[in-house]
Every structure is written in C-alpha cells, then in structure tokens.
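Peer 1: Need coordinates for the following:
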Amino acid sequence: MKRRREHTKSWLLLTAPIAVLVTFAAGGELLFDVFRGDSPYFVAQAIGQDIVTLVVALPALMIGAVLAARGSDRARLVWFGVLVYLVYTYVIYAFHVRFNPLFLVYVALLGFSLYALIGGLATTDFERIKARHTRERSAKTAGTFLLVVSILFYIVWLGEVIPALFSGDVPRSVADNGTPTSGVHVLDMAWILPALAMTGLWLRRKRAVGYALAGALLTFLALLALAIVFMVVSMALYGQAASVVPAAIFGLLGAASLWMLLRYMGGMKAG
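Peer 2: Next comes the predicted model:
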C-alpha cells in the first residue's frame, strides 16, 4: 500500500511541468496573436476555452495535486478529471489548430497530461476509494447520470453526422470551424461517451474502478460545460454567430455535473 502511494506521488510531480505549459499555452494565446489562418469562428471559441483553462482548470489541477499528495482521495479524483479535460483539449489543439509558435507546447501538454493520467490511474487503489464511499444511493444516481449524458450526446452527435453522410455534405459545425473533421465528434464518440457509459454501468454494479472514474468524469463534465459556455460568450463578443440555446444547455449540464460531483464526493469519507 505504501509503495503504491509513493508511486502515485511520483506521477503527481508531473503537475509542475503541466502547470507551466498550460500557463504558456492558454496565457500565450490570450496575450498574443498566435493563431495563423484558423477561422475566426474557431479562434473565438479557443479564446473562451483558454480563459476557463487558465482561471479554473489550472488552479483545480494544482490544488488537487497538493491535496492528493497529502492523501486526499477526493482531490485525486478531481486531479484526474482536470487531466482528462487537458488531454481532451490539447488533442484538439495539437491536431486542429494550424501550425503556430505554440505547437510544441501543445504536444508537450498532451504528452505530460496523458502520461500523468495513465500513471496516476495505474497506481490508484480502486478498492480503497470504493471502501471510502459510504452512500450507495449517491453512487447509483451518479452512475445513472453518466449513462443518460452518454446516450443523449450520442443521439445529438449522430443526429448531426449521419444526415451529412447520406447527403454528402459536411456537418455545419465542421464547416464553421474550418477543420477537416470535428475533433469533438471524434473524441466524444470514440472516447468520452463510451467512458461515461461504462463508468455508469460499473458504478451501478458496484465495481471498484467505477468509483474512481465517476469522480474524474464528473469533474471533467463540469469543466467542459463551463468552457463551452465561455466559448459561446466569446463568440458573441467577437461578432461570430452564437446562439443562447447551446450556452443554456451546457450551463445546465455544468450545474448538474457540479451538483452531482459535490453530492458524490460528499458520500466519501475524508482521506
């Protein structure tokens, strides 16, 4: 047990270079004109997301790492969730943002975040986290919530992609962003939505791994929803076509995810 916790702390040390790189990436994009040839629609979204990454995700990552190093399992789950958010974000930046002076920063951020997430999960005692959770009802509710979110977003994304495939057109979101495909569609349907569904099922079946992944994915959902709200606001401020409907929907999703996360964490014993 002690050796496993020491190995986990070694992965937590990657938080330091990640924090520096996030400051350069998100801060550099906000202060300097680094986007070269990207569509104004995409750039406006990126600016909104960078604000959330710098002001919310970065402090959450650092505080989570410090408290996790002191033995807090709740903080460890939040740390995992921020890492999922960073991997998700910088896959898109590394592959969809046109080559710019921050390219190597994006690549390094993706690498550090991905390996910190893998290493942290590999050295986590899932049974310990399950044993600390004392409210089965909140766990089952969280599992149902993750399943429902997964199903709803599959319906939404497939409802956009399948008609485009049959008509031979490009989905509107892809055309607006000026990218070859939608990184959001790829990451959601290939990674995030299956992860939400599997975690929801594992949690309802009381499998130990589900108890750890649920806290991480609820953190991720809250962060991503907040980022999308800021994207819509940024688009409006920069004169891009923006609808209040997506902002309202994701605002509700973010509030629901945060409430579910707090309720879920409240069911865990401190430590």
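Peer 1: Going by C-alpha atoms from here, please, whenever you check contacts or count neighbours.
Peer 2: Will do.
Peer 1: Skipping adjacent residues, who's closest to Val170 in space?
Peer 2: Distances taken as Cα to Cα, 6 or more residues apart in numbering place Ala164 nearest to Val170, at 5.7 Å, with adjacent residues excluded.
Peer 1: With Val87 instead?
Peer 2: Closest residue in space to Val87, ignoring its immediate chain neighbours: Leu110 at 5.5 Å, by Cα to Cα, 6+ apart.
Peer 1: Could you identify the helix or strand that succeeds the helix or strand containing the one you found?
Peer 2: Leu110 is part of helix 103-122 when elements are defined by DSSP states H and E. Using DSSP H and E, the next helix or strand after helix 103-122 towards the C-terminus is helix 126-132.
Peer 1: Now the second one, please; I'll put the structures next to each other:
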Amino acid sequence: MKYKRTISLLIGCIIILSVFASLVGIFSNAGSGVRQIESFRGETIKIYGKGLYSNDSVAVAAQGIAQDIITVALGIPLIIVSLYRALKDSLRGRLLLTGTLGYFLYTYISYVFLWMYNPMFIVYVMLISASFFAFTLLMMSFDIKNLSSLFNKKLPVKFLGGFQIFFAAALWLLWMGKIIPTITNGAVPVGLEHYTTLVIQGLDLGFIVPIALLSGVLLIKRKPFGYLLSSVIIMKGFTMGAALTAMIISQYIAGVSMGIIEIIMFPMFSLVIFYCMILLLKNINGKGYA
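Peer 2: Next up is the predicted model:
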C-alpha cells in the first residue's frame, strides 16, 4: 500500500482525537438539564442543557451521544483492524479502511456544521482534516485498472448495484419530501428547531445520493471504478447505518417525535447494507494487490 507511513500517522491522530471527543460527549454531564427556549422563528425548542451538547436540542444531543457510542464501540475497532490488515496489503482491509474513513469524515463534518459550538470544535476540525487526507491518500493508492480482476466473477453486481441505485432514489425522495414543501409554501422545515440549515440533508443530497447512484451504475456495468466506489459506499453505509439505528433508539428513549418512514427505513437499509458488505468481502479474491 502506498503512503503507508502518512496514512498510519493520520489514522493514529483520528483514533486519539475521536476517542477523546466521543468520551467527553458520552460522559460529560454538567448543567441544569432540559429547558425550553423560543427560537427566533417563534418555535418552542427543548434544549438538552447538560454536558458537551448542552446548547443542542434534545433530539440532536441524543443523536450525538448515540453517534459517540457507535464511534467508540464500532468505528474505532474497525479502523484499527482494517488499518492492520491494510498495512499487510490486504485488499479487504484497504477497502474496509477506506469506507471507515468515509464514516469518520462524514461524522465530523456534521459535528462541525450542525452541532452547536462547543469546546470540541477545534478537535472536530482536526478530525475532518485528518479523515479527509487519509481518505484521499487511500483512494489514490488503488490501481483502478486491475481492481475488478481481484473480485470474483460471481459477485452479484446487479443486486449490489441495484440496491445502491434504489437507496439513492429512496434517500432523495425522503429528503426532498422534507424540502419541497418549504419551497412551495415558505414554511420552515420540520425538525430544523433553532439550527440554521439542513446540514445532513445537504450532505446526503450533495454527496451520498450521487455517489451511490454513480457507483451502482458503474458496478452493474462492471467498470473498475464502480468496484472501488461501491466498496466505499457500502463500507461507509454499514458504519453509518449502525450509527443511525443507535440514533433512532436514543431519540426514542429521549421522547423525541420521529417520522414512521425514518424509523422503519434506516434500520431496514442498515440490515441490507450489512448483507451487501458481507457479499462484497466474500467475493474478493484471497490474495491480490490493487
């Protein structure tokens, strides 16, 4: 694997910083607790009022704590194991590491641009930077032309590619269903609370939807780049799916009202993505370098 030393150093920083930020998010508890405020839009918002996320709404704080737990319990072990395997030039390890880095990049972009400012802000910025450069270097390390030859010809590309296309369409419909009414009637998006804009929806519509659509089409056509993009979106989708499921459970416990579509859709997709990941990993040839 090219850039081994640089990638290892960056990932070391990611591990240290994300463990620190996540533990602070999980265990910090100072504050008076839940209180209500009125936003400048006139909406009554329940503020969490404790710990690192004291200025966030109850809904977003519940999501943040759930994501921190998944980062420590799943993200960190995955990045360590996949780095170890990647340093031994395992293609499975490199693909898993790339997808896991996508999880860390997406996670801390959302923390910087969505969460209310808190003392971990500069740590989140450092995590974005380290994740971005490690992800970029790892993507550059693949020999795209030879990548497809390292996958079993029995890999069900139509199923994997079709699911990605379906997922892209479903996610687009879900978020556009939230956005379009605000364009036609000038209303504020449901769930915006005291935040300024729809960060998650922007990330998903700007990056996840087009990448999933493109990777699905390219994989069905068995194009070399389709194998890499599909591996990244599926690996990243596995970790993000676990985080989203944990967020839904956390919000339910916190008494946050959620749409039935989101409650059903995200855990269901998480299970399918997990199955897709198993299929993908099983159909990588035992040895090979790309």
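Peer 1: where does the TM-score land?
Peer 2: After superposition, the two chains reach a TM-score (TM-score structural alignment, normalised by the length of the first structure) of 0.92; 265 aligned residues with a Cα RMSD of 1.6 Å.
Peer 1: just to revisit the earlier point, what does the helix holding Leu110 of the first structure correspond to over in the second structure?
Peer 2: Aligned using TM-score structural alignment, helix 103-122 of the first structure spans residues 121-140 in the second structure.
Peer 1: Kindly report the same for stretch 17-31 of the first structure.
Peer 2: By TM-score structural alignment, stretch 17-31 of the first structure lines up with residues 13-27 in the second structure.
Peer 1: The helix or strand where Gly25 of the second structure lies against the first structure, how far on average?
Peer 2: Gly25 of the second structure is part of helix 4-27, with elements assigned from DSSP H and E. Compared with the first structure after the fit, helix 4-27 of the second structure shows a mean deviation of 1.5 Å (mean Cα distance after the TM-score superposition for the first structure).
Peer 1: and what of stretch 228-235 of the second structure?
Peer 2: Mean deviation of stretch 228-235 of the second structure relative to the first structure after superposition (mean Cα distance after the TM-score superposition for the first structure): 1.2 Å.
Peer 1: Contacts for that stretch next, please.
Peer 2: Under the contact criterion Cα atoms under 8 Å, 6 or more residues apart in numbering, stretch 228-235 of the second structure has outside partners 95-96, 98-100, 102, 144, 147, 161, 208, 211-212, 215-216, 219, 273, 276-277, 280.
Peer 1: cool, and stretch 133-147 of the first structure?
Peer 2: Contacts with stretch 133-147 of the first structure, where a contact means Cα under 8 Å, 6+ apart, come from 196-204, 211, 214, 218, 260, 263-264, 267-269.
Peer 1: Would you mind listing which of the residues you listed are buried?
Peer 2: Using 16 or more other Cα atoms under 10 Å as the burial test, the contacts of stretch 133-147 of the first structure include 196-204, 211, 214, 218, 260, 263-264, 267-268 as buried.
Peer 1: from the chain's centre, how far out does the match of stretch 17-31 of the first structure sit?
Peer 2: 16 Å (Cα atoms, centre = their mean, to the nearest Å).
Peer 1: now swap in stretch 235-246 of the second structure and tell me
Peer 2: 6 Å.
Peer 1: what's that stretch aligned against in the first structure?
Peer 2: The aligned range for stretch 235-246 of the second structure is 219-230, by TM-score structural alignment.
Peer 1: could you show me where the helices are in the stretch 51-200 of the second structure, in order?
Peer 2: Remark: helices assigned in the stretch 51-200 of the second structure by DSSP state H, counting those that start in this stretch are 58-70, 76-87, 91-113, 121-140, 144-147, 157-185, 199-203.
Peer 1: Quick one: residues contacting the residue lying closest to Leu23 of the second structure once chain neighbours are set aside.
Peer 2: What sits nearest to Leu23 of the second structure in space, not counting adjacent residues and going by Cα to Cα, 6+ apart, is Asp68, at 7.3 Å. By Cα under 8 Å, 6+ apart, Asp68 of the second structure lies in contact with Ser22, Leu23, Gly25, Ile26.
Peer 1: Could you measure from the residue mapped onto Asp68 of the second structure from the first structure over to Trp259 of the first structure?
Peer 2: Asp68 of the second structure maps onto Asp50 of the first structure when the alignment is built from TM-score structural alignment. Distance from Asp50 of the first structure to Trp259 of the first structure, counting by Cα to Cα, to the nearest Å: 24 Å.
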